[in-house]
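Participant: my questions concern the predicted model and sequence given below.
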Amino acid sequence: MRIEPNTIKHLQEWVGKTEVVHDQVTVAPINCLAATLDYPDLVNSSEPTALALPELWHWLYFLPHARQTEIGPDGHPQRGGFLPPVPLPRRMWAGGRLDWPNPLNPLLVGDQIEKVSTIESVTHKAGRSGDLIFVLVRHTISNQAGLALIEEHDIVYRDSPSANEKPIVPTPAPQNARWTKTITPTDVLLFRYSALTFNGHRIHYDRRYVTEVEGYPGLIVHGPLIATLLVDLVRQSISNCTLKHFEFRAIRPSFDLNPFTVCAVPDITSDPSGKTIQVWAQDHEGWLTMQATAVLN
């Protein structure tokens, strides 16, 4: 499929579109994700405390509420609402950047929260495998004390693979990790994370769809799930740390066919203070699948 200039111009009419949603930081999603990741409960449900929400766990809130009749063939809401109606079949979370501007104002259990989302840009690129459309969405999340989180979310749309498409040459992962954790991405784990984030995208739980329609070898591990595991590794390896900045980029899909490993090491070369952490995920063959940087307060 080739994207015509008039189509690109039409999609760019979505730039500046804004959506505002409200939610509350409740206990149940936190403990459900903790159970899904094989952690102990983080909050005592009978006596909930003002626990600071772990970084990236805000993705448990502000969930989409598209009605069943509004769902498209890939499991996502039909296109043309808040997001532009990009006429390419594959949609992926390509990466993002997050900033916590006020360390004294974390999101806490019980907080009433507001998210303001804005389409910042819609850009077209011609890649080796065809046209790509990148949509940049900016989110600001506030609680009763003010701004708590700024997030830029990169979404990429692409065509289905062609029969003669050559695979992208993989990148070897770094070999200097100080902290590591190996994850076995079972189909139950992927299903539970999809359920917790109300994500109907069939590539994460429908094996027939992902292999026969989208042409992948197995179920795809959610990019946000991998990013969450990267940040959790940093939090669990460095006591009492909080994040100031985190950015990540998906390099290569991870599938449920084999374990993968999340890794981290302080970047002493660029930051002698030890507050900049290089973080990445690698597959069972040692190929880089996600690259990230965490900056601590």
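Facilitator: Structure's in. What do you need? Numbers count the residues shown, from 1 in each chain.
Participant: from now on I want contacts and neighbour counts done on CA atoms only, so please keep to that.
Facilitator: Noted.
Participant: for the protein, which strand is longest?
Facilitator: strand 112-127 (DSSP state E).
Participant: which strands and helices lie in contact with it?
Facilitator: Counting contacts by 3 or more CA pairs under 8 Å, 6 or more residues apart in numbering; DSSP states H and E, strand 112-127 packs against helix 5-11, strand 18-24, strand 130-143.
Participant: name the stretch among those that sits most buried.
Facilitator: strand 130-143 (a mean of 20; mean count of other CA atoms under 10 Å).
Participant: mind listing residues that contact it?
Facilitator: Contact with strand 130-143 is made by 1-3, 86, 107, 111-126, 147-159, as judged by CA atoms under 8 Å, 6 or more residues apart in numbering.
Participant: quick revisit: okay if I get the helices and strands packed on strand 112-127 as a markdown table plus distance to residue 262?
Facilitator: Converted to a markdown table, the helices and strands packed on strand 112-127 look like this (distance: least, CA to CA, whole Å):
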| stretch | distance to residue 262 |
| --- | --- |
| helix 5-11 | 36 |
| strand 18-24 | 30 |
| strand 130-143 | 26 |
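Participant: would you mark the buried spots in stretch 169-183?
Facilitator: For stretch 169-183, burial by neighbour count (16 or more other CA atoms under 10 Å) applies to 173, 174, 179, 180.
Participant: cool, stretch 77-93 as well?
Facilitator: For stretch 77-93, burial by neighbour count (16+ other CA under 10 Å) applies to 77, 83, 84, 86, 87, 88, 90, 91, 92, 93.
Participant: out of the residues you listed, which is nearest to residue 166?
Facilitator: Nearest to residue 166, judged by CA to CA, of the buried residues of stretch 77-93 is residue 90 at 17.2 Å.
Participant: between strand 130-143 and the longest strand of the chain, find me the angle.
Facilitator: On the basis of axes from the mean of the first three to the mean of the last three CA atoms, to 10 degrees, strand 112-127 is oriented at 170 degrees to strand 130-143.
Participant: next up, a second structure to put side by side with the first:
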Amino acid sequence: MIISDYKALRWLTKDLTSLYHVKNFQNLVSDQLLFLHNKPPIGHLNINEHFLFFNRTNKNLSKDGYFKDISPEQLMPKYKDQAFKRRMWAKGSIIQYEPLKFNHEYTCLEHVKNVKSYRGDTFVSINRDIVDINRQVKLLTEIRTLIYTNSIPRPNNIIKHVNNTEADTVIGQFTFNEMDIIRYSQLTLNPHRIHWDKIHAVQHELYDDIIVQGPFSTQILTLFAESYIGQPIHSLNYRNLNYIYPGTTVDICLRINDTDETYQFYMRDSQKPEKVYLFLQVGSP
């Protein structure tokens, strides 16, 4: 069924925040993020840890295993005869107004913010508000944008977002292992087959292997950013620039913008520094 007005679509997901679920994620990565071992316990989620919660479980999925109801052909009549071959996370932004406390039930309210076409690709942006229903308070707002495309996967080595990388500081490294990628999909109830089904990823979407989830790489980069800054981050913007294969080791790089007092962090390939995977900008604490 094609929706005549996609902005009327609404999804509601309730979840109970759990310290143990966050620890399951930390156990997944703590062998590489040694600064997590000395991190003092807190009673709430840090920014981006909400990615581990509030994930929809509806069974109406496309052939690629992801949610059919946010595909362009479902949202707008002009796309009804067009089936896109691939979809990926393109970018997003998060503002945290209040921390989400552990062992509390919160509600995530989602709707399609907009659908835009650009150079043959289509971008679908989803607005997500996490609220405390009892207090009628909004705690966090997230905008996530997915790109739908028929292009063949190819690496992008021309990075306009990051220049003069030789002057930037490498603050750490991280390797994305195959089983960690698969286990992250399990932790986040992510059904998208490009993250766990190698046959589908290679034969149907023409990747060389499964690829890292956008939320996974963003969580890793944010953890490094918070560790460097030494204070919680309350707002951020990120942009995915390349897909990441299992076994890839990335450098975590820092650039401080003295003009507007923002921090800029990015992931680049440790073997091919011209290849940048993810760009993150956060405001000063």
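Facilitator: Arrived safely. All values derive from a computational prediction rather than experimental measurement.
Participant: what does the TM-score come to for these two?
Facilitator: In this superposition the chains share a TM-score of 0.83, using TM-score structural alignment, normalised by the length of structure 2; 267 aligned residues with a CA RMSD of 2.8 Å.
Participant: just to revisit the earlier point, can I get the buried residues of stretch 77-93 of structure 1 in a markdown table with secondary structure and distance to residue 209 of structure 1?
Facilitator: Below are these laid out as a markdown table (DSSP: H, G, I helix; E, B strand; the rest coil; distance: CA to CA, whole Å):
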| residue | secondary structure | distance to residue 209 of structure 1 |
| --- | --- | --- |
| 77 | strand | 16 |
| 83 | coil | 23 |
| 84 | coil | 24 |
| 86 | coil | 20 |
| 87 | coil | 19 |
| 88 | coil | 16 |
| 90 | strand | 12 |
| 91 | strand | 14 |
| 92 | strand | 15 |
| 93 | strand | 18 |
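Participant: what's the mean deviation for the helix ranked longest in structure 2 versus structure 1?
Facilitator: For structure 2, the longest helix by residue count, based on DSSP state H, is helix 214-229. Its matched residues in structure 1 lie on average 1.1 Å from helix 214-229 of structure 2 after superposition (mean CA distance after the TM-score superposition for structure 1).
Participant: now the residue lying closest to residue 174 of structure 1 once chain neighbours are set aside, what's its secondary structure?
Facilitator: Nearest non-adjacent residue to residue 174 of structure 1, counting by CA to CA, 6 or more residues apart in numbering: residue 288, 7.9 Å away. Using DSSP: H, G, I helix; E, B strand; the rest coil, the secondary structure recorded for residue 288 of structure 1 is strand.
Participant: just tell me what residue 288 of structure 1 corresponds to in structure 2.
Facilitator: Matched by TM-score structural alignment, residue 288 of structure 1 corresponds to residue 276 in structure 2.
Participant: wait, what's in contact with its match?
Facilitator: 157, 159, 241, 242, 266, 267, 268, 269.
Participant: rewinding a little: so for residue 228 of structure 1, which of the helices and strands packed on strand 112-127 of structure 1 sits nearest?
Facilitator: The nearest among those, by CA to CA, is strand 130-143 at 17.5 Å.
Participant: chain center to that closest one, what's the gap?
Facilitator: With CA atoms, centre = their mean, to the nearest Å as the basis, strand 130-143 of structure 1 stands 11 Å off its chain's centre.
Participant: what does stretch 98-110 of structure 1 give?
Facilitator: Using CA atoms, centre = their mean, the offset of stretch 98-110 of structure 1 from its chain centre is 19 Å.
Participant: how about stretch 20-36 of structure 2?
Facilitator: Offset of stretch 20-36 of structure 2 from its chain centre (CA atoms, centre = their mean): 17 Å.
Participant: now do stretch 101-113 of structure 2
Facilitator: 16 Å.
Participant: likewise stretch 282-289 of structure 1?
Facilitator: For stretch 282-289 of structure 1, the distance to the chain centre is 18 Å (CA atoms, centre = their mean).
Participant: mind listing what's buried in it?
Facilitator: Quick answer for stretch 282-289 of structure 1 (16+ other CA under 10 Å): 282, 283, 286, 287, 288, 289.
Participant: between the two ends of it, how far is it?
Facilitator: 5 Å (CA to CA, to the nearest Å).
Participant: residue 255 of structure 1 contacts residue 211, correct?
Facilitator: No - using CA atoms under 8 Å, residue 255 of structure 1 is not in contact with residue 211; the gap is 11.3 Å.
Participant: overlap in contacts of the two?
Facilitator: Counting by CA under 8 Å, 6+ apart, the residues touching both residue 255 of structure 1 and residue 211 are 217, 218, 219.
Participant: count of neighbours near the aligned partner of the last one in structure 2?
Facilitator: In other words, residue 219 of structure 1. Here residue 219 of structure 1 is matched to residue 210 in structure 2, going by TM-score structural alignment. Using other CA atoms under 10 Å, residue 210 of structure 2 is surrounded by 24 other residues.
Participant: show me the helices in structure 1, by range?
Facilitator: So, for structure 1 - with DSSP H - the helices run 5-11, 27-36, 187-196, 207-208, 223-237.
Participant: what's the longest one packed up against?
Facilitator: It refers to helix 223-237 of structure 1. Secondary elements touching helix 223-237 of structure 1 (3+ CA pairs under 8 Å, 6+ apart): strand 90-99, strand 179-183, strand 260-266, strand 276-282.
Participant: could you export those as JSON lines, including distance to residue 198 of structure 1?
Facilitator: What follows is those, written out as JSON lines (distance: least, CA to CA, whole Å):
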{"stretch": "strand 90-99", "distance to residue 198 of structure 1": "15"}
{"stretch": "strand 179-183", "distance to residue 198 of structure 1": "22"}
{"stretch": "strand 260-266", "distance to residue 198 of structure 1": "24"}
{"stretch": "strand 276-282", "distance to residue 198 of structure 1": "24"}
